[in-house]
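S.K.: Pasting the sequence and the predicted model now:
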Amino acid sequence: MSVGISEFFTVSQRAEISETGGGHNQKGIEFQKNWALIKMLEMESNNSEDFLFLFEAVQDIAILDSEIDPKKIKLFQLKKKDRGEWSWSGLSCLSKPEDPQKKKKSKRKSIPLESIKSSPIGKLYNAVDAFKTMSSEGRFVSNSGCDLLMKDGSNAATSTMVSLDMLPTEFSDLLVKALQSFDPNGSLPDTSKLYIEKVSIPVDDPVPYSIGKACEFLRNRSPLHAGQAQSFVESLLIKITPLGARTETCRNFEEMRYRHGFGRKNFQAALNSLEKIIDPTPYYDSWLNQLQKEGFNLIEITAIRIALTEISRRKLSGTNLKEDIEIEMEVKKLLPVNPIPPILQPWLETLTASLAEMFPHEKKAKLRAYILCGAIEQCVDLT
């Protein structure tokens, strides 16, 4: 086991540092999963040599730069907000310091510096600071910004990402003093390792946004499969969903990797699966247009198209039903002895009638779709 892996597992077992489980409602869970998926797309687009996402391990998500011998770790707290912006006190549990440029007001009761220990920033810093071997940083990520002016004049409410070492002096001094409460005899806290990041992911329905990002990724990486972006996203979300659900203690890193991890090799396996499945959309259009010219009405064509889309989606996500597999097997038996003719309609209706005898409860559109899907795959295999 590498030094980095050993350090990560050791830190993950420290109850006073590991802040995981139970902190998200359903919207928060969906926000977290879709953020992770988009982050993977981004890292793969940037040709990252390796990565390993660990869900609900130390923080909401930890990203190591290697599965085998990590040197860097990034820790992420992901918090969705339905309305408004984050405030200084909401992030730090500290009072807002007096503006040194303004006349001091009457003394008010100050919040103890130790209060930061229960704050999002405090918990994130404590986790980041626990790593002494690996290079570490922490990010507080939300769909909302923080209502806070930085010393360069920018506003954290509108900036995509700002480092906390860019805080105005009065805030920076207060933050450093408060973070020292974790280790009064230690070195000065390094706030350059802490960031506030605002992302554009909508919290009410994040999946369409993820599909858009996946489509953009596939256009660049695998253009022939860009039309399968929705299936690709659904497949990845199915794989990611269980990784943050289990909260029992892991006995070793291998067990943690199995329960909570999703690495670059997993992402590439999903991408390879996508590329093995033909994006049949352009072929569907050609074949369905011909069937419409031969006499199929618009309702029949639409029903077949919907069924074809569902077939492709289930294949990619690995969620085929038992009857789907049985239909596909029968189609593979029928096609070799029923060659594809120039006129499609009589051929398709004959094969559909044969399948209907074996699967009397299935809709005609679904049976037709499986025949067309199998025929198109047969054509591709011959090229």
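M.R.: Sure thing, it's come through. Residues are numbered from 1 along each chain as shown.
S.K.: C-alpha from now on. contacts and neighbour counts both.
M.R.: OK.
S.K.: Could you pull out the strands in this protein for me?
M.R.: In the chain, the segments counted as strands under DSSP state E are 52-57, 59-64, 72-79, 135-142, 161-163, 194-198, 261-263.
S.K.: most packed of the ones you listed?
M.R.: strand 52-57 (a mean of 26; mean count of other C-alpha atoms under 10 Å).
S.K.: Could you provide the strands of the chain in TSV, with additional columns for distance to E330?
M.R.: TSV is the format used below for these (distance: least, C-alpha to C-alpha, whole Å):
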stretch	distance to E330
strand 52-57	41
strand 59-64	45
strand 72-79	48
strand 135-142	50
strand 161-163	55
strand 194-198	51
strand 261-263	36
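S.K.: and of those strands, who's closest to D324?
M.R.: strand 261-263 (28.7 Å; C-alpha to C-alpha).
S.K.: Report all helices and strands that the closest one contacts.
M.R.: Contacts defined by 3 or more C-alpha pairs under 8 Å, 6 or more residues apart in numbering; DSSP states H and E place strand 261-263 against strand 52-57.
S.K.: Quick one: list the elements packing against the strand it packs on.
M.R.: strand 59-64, helix 253-260, strand 261-263.
S.K.: what sits up against that strand?
M.R.: For strand 52-57, the surrounding residues in contact (C-alpha atoms under 8 Å, 6 or more residues apart in numbering) are 12, 18-21, 61-67, 243-244, 247, 257, 260-264.
S.K.: quick revisit: which of the strands of the chain sits closest to R368?
M.R.: strand 261-263 (37.5 Å).
S.K.: ok now the closest one, how far from the chain's centre?
M.R.: Chain-centre distance of strand 261-263: 11 Å, with C-alpha atoms, centre = their mean, to the nearest Å.
S.K.: here comes the other one, which I'd like you to weigh against the first:
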Amino acid sequence: MSITSGAADLLSVANNPKYSESGGGHGAKGVDFSRIWAVFRMIELEKANEPDFLLLFESVQDVAELDSATAPTRVKVYQVKKKDSGTWTWSVLTGTVEPKARPVISTKATKTKASPPKLPKVSDFKKVPESVLGKLHLSLNAFTALPVEGIFLSNQGCDFPLKTGGSTATTMPCSLADLAAEHVQLLTDAFASLSPGGPLPDLTRVRLQKAAIHPDNLNAPAIEAALDLLNERSPEHAGQAKAFVESLVMKISPLTRRTDTCLSFDELIKERGFSRGSFIAALAALETVPDRHALFNDWMGQLQAEGLDFMTISSVRIAATRAQQDRLTGGSDASREIDDFSDAWIAANPPTSKLRPFVEAALAELKVQFSAHRDNDLIARFVMRAITKCVDPN
């Protein structure tokens, strides 16, 4: 397969509106879920040392993952759906009625046998084209040059029987070909109805996958993954894991809202794509930001030189570690109130060359507003905010 044929194949499918998903289908949280998962997936690919990758948004279903931004040789097509509770039902995913276990009929000879299966009618498949897996299957069939597989990915699983026993509820990821025989046959017939006269549907190339992302705390897994990556690649910037994830989500957001037809593969990448090159550039941008940990150490060193005792300094360092861990998981209302108060106080009282009087004056007012908090915690959070304002005044 030539480079041109692979790129042209992708461009042709992406420019057909019936193969794209717009808006996520589950409101604002659904869109956020898709973007957060995309960031998590990019971090996952980078940690796996993939030489290149490209994610295209709402071009082919929700996300299309290519192995190269210049010479794609394969593609993964994702339907990424959030569900607040419960499991996905067979009818929603397939547009068909889930097959029941066949009843056993007694014979005169006291032997038993299963009743013959009920043959499906054409009317049984009328909802398949608009079902989740039906649309995914149609998207895969649209490719003529690139090898392609489809993944239905959600924060909630489904409970379908497997041919080896057990259920998809406890065995994911798995392919549709791994389902019980009667389910495989029904899906084969259902997907075949979408392309009468075409080749037999290949259920091995469609997978069910679950992502451990809670709808009420979407960022947590991506932040944890970013923290691991930064600890490995740039330990001095590990404290910026949350900001790194948020910046990537902001970069992705405009890409999910563009639906114009693209005249070339390069234009498609520019309008709706985020490549490994872009990811590495975002990672490298952290190196231009002053090291907050080093600045914190500088402040602690100066405060100690100005007479703040060693035990207080040590306690503030411990409190700062706890505060940073809290911040990485989103923080609490109380911590955000302390940050907001500190920001306002710093704006009205800029730092002086002597840090101890500056910090002690702030502490005196913080203790009035947040009397339930220990001095060391208040000092740690205040100093961290003061450093942040020095690094990014906006």
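M.R.: Alright, I've got the coordinates. Please read these numbers as outputs of a predicted model, since none were measured by experiment.
S.K.: Including distance to G153 of structure 1, could the helices and strands packed on strand 52-57 of structure 1 go into a markdown table?
M.R.: Formatted as a markdown table, these follow (distance: least, C-alpha to C-alpha, whole Å):
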| stretch | distance to G153 of structure 1 |
| --- | --- |
| strand 59-64 | 31 |
| helix 253-260 | 40 |
| strand 261-263 | 39 |
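S.K.: Quick check: the aligned residue for F160 of structure 2 in structure 1?
M.R.: Aligning on TM-score structural alignment places F160 of structure 2 opposite L148 in structure 1.
S.K.: Over to E44 of structure 2?
M.R.: By TM-score structural alignment, E44 of structure 2 lines up with E42.
S.K.: Look up how far G212 of structure 1 lies from that match.
M.R.: Here the criterion is C-alpha to C-alpha, to the nearest Å. By it, E42 of structure 1 lies 13 Å from G212 of structure 1.
S.K.: Look up how far E46 of structure 2 lies from S275 of structure 2.
M.R.: With C-alpha to C-alpha as the criterion, S275 of structure 2 and E46 of structure 2 are 11 Å apart.
S.K.: leaving aside the residues next to it on the chain, what's closest to the counterpart of R257 of structure 1 in structure 2?
M.R.: Counting by TM-score structural alignment, R257 of structure 1 corresponds to I269 in structure 2. Sequence neighbours aside, L56 is the residue nearest to I269 of structure 2 in space, at 7.1 Å (criterion: C-alpha to C-alpha, 6 or more residues apart in numbering).
S.K.: quick one: the helices in the stretch 151-300 of structure 2?
M.R.: 181-192, 220-233, 241-252, 265-272, 276-285, 292-305 (DSSP state H, counting those that start in this stretch).
S.K.: circling back to that earlier point, and the helices and strands packed on strand 52-57 of structure 1: which comes nearest K132 of structure 1?
M.R.: strand 59-64 (14.5 Å).
S.K.: what's the angle between that closest one and strand 72-79?
M.R.: 160 degrees (axes from the mean of the first three to the mean of the last three C-alpha atoms, to 10 degrees).
S.K.: got a list of contacts for strand 59-64 of structure 1?
M.R.: 18-21, 51-56, 70-78, 124, 127.
S.K.: Which stretch of structure 2 is it matched to in the alignment?
M.R.: Counting by TM-score structural alignment, strand 59-64 of structure 1 sits on residues 61-66 of structure 2.
S.K.: count of neighbours near T170 of structure 2?
M.R.: T170 of structure 2: 11 surrounding residues under other C-alpha atoms under 10 Å.
S.K.: and it, what pairs with it in structure 1?
M.R.: In structure 1, T170 of structure 2 lands on T158 (TM-score structural alignment).
S.K.: With the flanking residues excluded, which residue is spatially nearest to that match?
M.R.: Here the residue nearest T158 of structure 1, using C-alpha to C-alpha, 6+ apart, is G145, at 6.2 Å.
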